[in-house]
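**Q** Prediction below, plus the sequence it came from.
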Amino acid sequence: MFAIIAAVIFGLALLLDLANVSLGSVIDGGTLLVAGLLCVALHLAGVGTGARSLSFRRRR
């Protein structure tokens, strides 16, 4: 989930950079880059995967 969000953010940052558009003084290319990297880091850390390691039971 976070990987998809990061891809969308990176795509938006690329389009804004290519079009030389600014969304104000707060949201610029650097802000979108940091937000995308945060989403990638959360994805790699396993946040939001939905895996339930505690309820895993082995069958014999």
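**A** That came through, no problem.
**Q** going forward, measure contacts and count neighbours with C-alpha atoms only.
**A** Noted.
**Q** Mind telling me what element residue 57 is part of?
**A** Using DSSP states H and E, residue 57 sits within no helix or strand.
**Q** Can you give me the neighbour number for it?
**A** 7 (other CA atoms under 10 Å).
**Q** Repeat that for residue 56.
**A** Neighbour tally, residue 56, other CA under 10 Å: 8.
**Q** Put this next to the previous one:
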Amino acid sequence: MLGFVAAVLFGIAFLINATDTSVDAIFAPTSLMLFGLALLALHVAGVGTGWAARGRRR
């Protein structure tokens, strides 16, 4: 799920950058890209996947 959110943020950042839209500092393409990278790192780390690493019981 976090990977999808990161992809959407990358798309928004690309559109803002491609159209040279003037936006606030929070919605600047660089800040959106960095937030997307943080979400992508959390996704790769396994946060929010719903799966827990559990040992095998006997």
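**A** Here it is on my side, so go on. From a predicted model like this one, the values you see are computed outputs, not experimental measurements.
**Q** residue boundaries of the helices in the second structure?
**A** Assigned by DSSP state H, the second structure shows helices spanning 2-19, 29-45.
**Q** Check the mean deviation of the longest one from the first structure.
**A** In other words, helix 2-19 of the second structure. On superposition with the first structure, the mean distance recorded for helix 2-19 of the second structure (mean CA distance after the TM-score superposition for the first structure) is 0.4 Å.
**Q** Kindly calculate the angle that that helix makes with helix 29-45.
**A** Interaxial angle, helix 2-19 of the second structure versus helix 29-45 (axes from the mean of the first three to the mean of the last three CA atoms, to 10 degrees): 160 degrees.
**Q** Relative to the whole chain's centre, how far out is helix 2-19 of the second structure?
**A** Mean-position distance between helix 2-19 of the second structure and its chain equals 9 Å (CA atoms, centre = their mean, to the nearest Å).
**Q** Which residues outside that helix are in contact with it?
**A** 28-30, 32-33, 35-37, 39-40, 42-43, 48 (CA atoms under 8 Å, 6 or more residues apart in numbering).
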